[in-house]
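> 3D, please:
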Amino acid sequence: MALQTSAEAPVPVGRISRLIGEWIDRLGGVWVEGQITQLSRRPGAGVVFFTLRDPSQEISITVTCYRAVFDQVADVVTEGARVVVHGKPEWYAPRGQLSLRVAEIRPVGVGDLLVRLERLKRSLAAEGLFAAEHKRRLPFLPHRIGLVTGRASAAERDVLENARLRWPAVSFAVRNVAVQGVHAVSQVIEAVRLLDADPAVDVIIVARGGGSVEDLLPFSDERLVRTVAGCVTPVVSAIGHEPDSPLLDLVADVRASTPTDAAKRTVPDVNEELTRVAQLRERARRATEAFVDREERGLVGALSRPAMADPQRMLDDHEARLAEYRQRARQSLGHRLDRAADDLRHTVARVRALSPAATLERGYAVLRRPDGSVVRDAAGVSEGEELRARVAEGELAVVAKGAVAPPA
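All right, here's what the predicted structure looks like:
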């Protein structure tokens, strides 16, 4: 029902604002297309603000959304991007301001494609397919290079010509495939698998010139990424130009900015290597000469020492010292022997003085019975008993005639 008003019975502005808000609340959720301007993402804020503008008309609407909603497309949506949003119109009655509370944002055209690629990129990265520890080093000098590229393309020419200019002996196994269109993914995968299975191929280059995001889309295909991740042979990605970055660049062992750069990274320059060899030879020569000069100076210094200038002098010193030691040893031994001889003579004299033989030499005799016992008491000898008398020089057989009285 229309609102009944007149000049005599006007409606306050506040009521009109509330009525507009009630009518807008009945609209529910709507899909709106426009261009993002005045994007505001304050650090730490939970809400993102931007203006959605109609490029064909000078009209726009304020949009608010939670940060979690915007973060899902933040990598590909910036100011100026065209998007489709789903939200609910809201009317702020105190200010009479219309806004749109958004719950979903979808990029339009290339933006939508980039969002899908970004989601695939995050999923594959979470599996570890892009991890640096899985990257293999390229051989220093590959004998045979596998090249996957378009037939008679500029990328093929750039790789072959630059590689052969750098190292003329290098050989290639070229596999020409479709590099865009519906058959590109399957043909590139088949070529990579065949080259990876060839033991003569040392490295594989996948090359293509520049193009739009849609043209380079086959090189972000999940099947191709997983195929390259499973290769045993190192893979070099040379897709497009420097700004282009398909997912193949992330999974390949080496990412080249252009096909020409791929040739430079894969094949060494023969002139640079010859120059490096010459430099190393020169460094080795200088190091050898410095070593010889140092050793010669050391030898001259050693020869200038007194021991080397007159080695006989050192021997003479040792000989004199040895003679002195010998003389001292002879004197010490002589003294010890003299003292030992004196001690021995004294001991012999004492032994002789205490020996029974000395007593016998003074005219005494020792009487013994036949059993060897010594006669100590004359009363113990019976008359007629046979005895043996030991004198200083020999023994005598005697017969006892009886005991006699000792002399007065």
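
> make it CA atoms for all contacts and neighbour counts henceforth
Will do.

> The nearest residue to residue 222 once chain neighbours are set aside: helix or strand, and which one exactly?
In space, and not counting its chain neighbours, residue 222 is closest to residue 120: 7.7 Å by C-alpha to C-alpha, 6 or more residues apart in numbering. Element membership for residue 120 (DSSP states H and E) is helix 110-127.

> Packing partners of the helix or strand just after that helix?
Sequence-wise, the next helix or strand downstream of helix 110-127 (DSSP H and E) is strand 144-149. Contacts defined by 3 or more C-alpha pairs under 8 Å, 6 or more residues apart in numbering; DSSP states H and E place strand 144-149 against helix 154-166, strand 171-176, helix 184-197, strand 203-208.

> this one next, for a side-by-side:
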Amino acid sequence: MDGQIAQISRRPGASTVFLTLRDPSADLSLTVTTNRDVLDSGAPNLADGARVVVHAKPDFFPARGTLSLRADEIRQVGIGELLARIEHLKKLLRAEGLFDRARKRPLPFLPRRIGLITGRASAAERDVRDNARRRWPAIDFRIVNVAVQGPGAVPQILDALAVLDADDSVDVIVLARGGGSVEDLLPFSDEALCRAVFACRTPVVSAIGHETDVPLVDYVADLRASTPTDAAKRIVPDLAEEVRLIGGARQQLRRRVTQLLDREQQRLDAIRSRPVLARPEAMVDQRETEVRALRERGTRCLSHRLDRAGGELEHTLARLRALSPAATLQRGYAIVQRPDGAVVRSPDEVGAGDRLRVRLAGGELTATVEG
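As a prediction, the model looks like this:
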């Protein structure tokens, strides 16, 4: 089994060495006893916080109800082996999709409150807090101080992460730590921590070490900042820059509105300069002149037609009069009719004693046939 040394107890002159072996991902420790010669041969320079591989047998003490390990081989894990394990874990997490960009959550433009997980009174805490407030003075923080290296780092970070993720007022969580050796940054390549960051519903920003330091949590986090200072710049907008952008946008909007008003005013002036709007009565006067001309033309046409019709009527009347029986009567002729109105055209049509009506130009006469 492997783990991290939390404590080494070497009593002067004693052949037995007591070790406390801790699981970096869980709050679990076991006591390991071994012979001094085993320790000196396998890990002579072993110190607190070192990663080791132990071959041991369990010892259970029923009276005390405790379990311990009796090690017959202890080997300190070197940097090369640590890096190989981290690389293997990296491939595993990538295959499971924990590094997938499509699953990363967007950061809010201006978070109401920033949750900060960092070491107590650390430079990383000052860098994030001071730079964020320099950019946006009213920004609020909820800071949880934890151990950022050593055997207890991972459990404390996991607890802090759970607390901040459950806080609805926290809009983004920052994991911040200054630079350090590969061993110092091991907690941030822990599998349990990477999975916890992936499971958070709140966006997580990783700001671990220097720009060249890339622990596995950087790949899982929703945003990787090269340094704690960079994290503050990436999370919080610059108030002065935003004010400048708003001022520029307002000026641009004012220019566009002014241009629009000027363009519309020119259109109105052009429309108003048209004759129909400049002198609207001119159109009425023009229509009045046209109506007057049409009326005069209509009057002339009607008078001409009436005159022509009158001439034709007089001509027809003259012809009618010339052809009328009355005109013949005017020349001294008379029309003789029997009482029944029949015209007498021959003397044979009447007999002696018949009464006749004689129509003259000036009236009628009644006559009696004598012979």
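
> ok so, going back, can you redo the helices and strands packed on strand 144-149 of structure 1 as a markdown table with mean neighbour count and distance to residue 61 of structure 1?
Below are those laid out as a markdown table (neighbours: other C-alpha atoms under 10 Å; distance: least, C-alpha to C-alpha, whole Å):
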| stretch | mean neighbour count | distance to residue 61 of structure 1 |
| --- | --- | --- |
| helix 154-166 | 19 | 47 |
| strand 171-176 | 17 | 52 |
| helix 184-197 | 18 | 43 |
| strand 203-208 | 27 | 43 |
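
> Can you give me the neighbour number for the residue nearest to residue 222 of structure 1?
16 (other C-alpha atoms under 10 Å).

> just checking, what residue in structure 2 corresponds to it?
By TM-score structural alignment, residue 120 of structure 1 lines up with residue 89 in structure 2.

> all strands of the stretch 251-400 of structure 1, in order?
254-255, 366-368, 386-391, 394-399 (DSSP state E, counting those that start in this stretch).

> so which of the ones you listed is the most packed in?
Among the strands of the stretch 251-400 of structure 1, strand 254-255 has the highest mean neighbour count (mean count of other C-alpha atoms under 10 Å), at a mean of 20.

> Provide the aligned range in structure 2 for that one.
Going by TM-score structural alignment: strand 254-255 of structure 1 matches residues 223-224.

> Residue 18 of structure 1 matches what in structure 2?
For residue 18 of structure 1, no residue is aligned by TM-score structural alignment.

> Checking residue 18 of structure 1 next. Helix, strand or coil?
Per DSSP: H, G, I helix; E, B strand; the rest coil, the secondary structure class of residue 18 of structure 1 is helix.

> One more: the one 5 residues further on?
State at residue 23 of structure 1, reduced to three classes by three-state DSSP: helix.

> Report the contact partners of it.
Counting by C-alpha atoms under 8 Å, 6 or more residues apart in numbering, residue 23 of structure 1 touches no other residue.

> Could you measure from it over to residue 196 of structure 1?
With distances taken as C-alpha to C-alpha, to the nearest Å, residue 23 of structure 1 is found 66 Å from residue 196 of structure 1.

> again, but for residue 135 of structure 1
16 Å.

> any chance of the strands of the stretch 251-400 of structure 1 in TSV, plus distance to residue 63 of structure 1?
TSV is the format used below for the strands of the stretch 251-400 of structure 1 (distance: least, C-alpha to C-alpha, whole Å):
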stretch	distance to residue 63 of structure 1
strand 254-255	40
strand 366-368	152
strand 386-391	153
strand 394-399	153
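
> what's the closest of those to residue 203 of structure 1?
Nearest to residue 203 of structure 1 among the strands of the stretch 251-400 of structure 1 is strand 254-255; the distance by C-alpha to C-alpha comes to 10.5 Å.

> what packs against the closest one?
strand 235-239.

> can you do 10 Å?
For strand 254-255 of structure 1, the helices and strands in contact under the criterion 3 or more C-alpha pairs under 10 Å, 6 or more residues apart in numbering; DSSP states H and E are strand 235-239, helix 259-266.

> in the last one, what's buried?
Of the residues in helix 259-266 of structure 1, those scored as buried under the neighbour-count criterion (16 or more other C-alpha atoms under 10 Å) are 259, 260, 261, 262, 263, 264, 265, 266.
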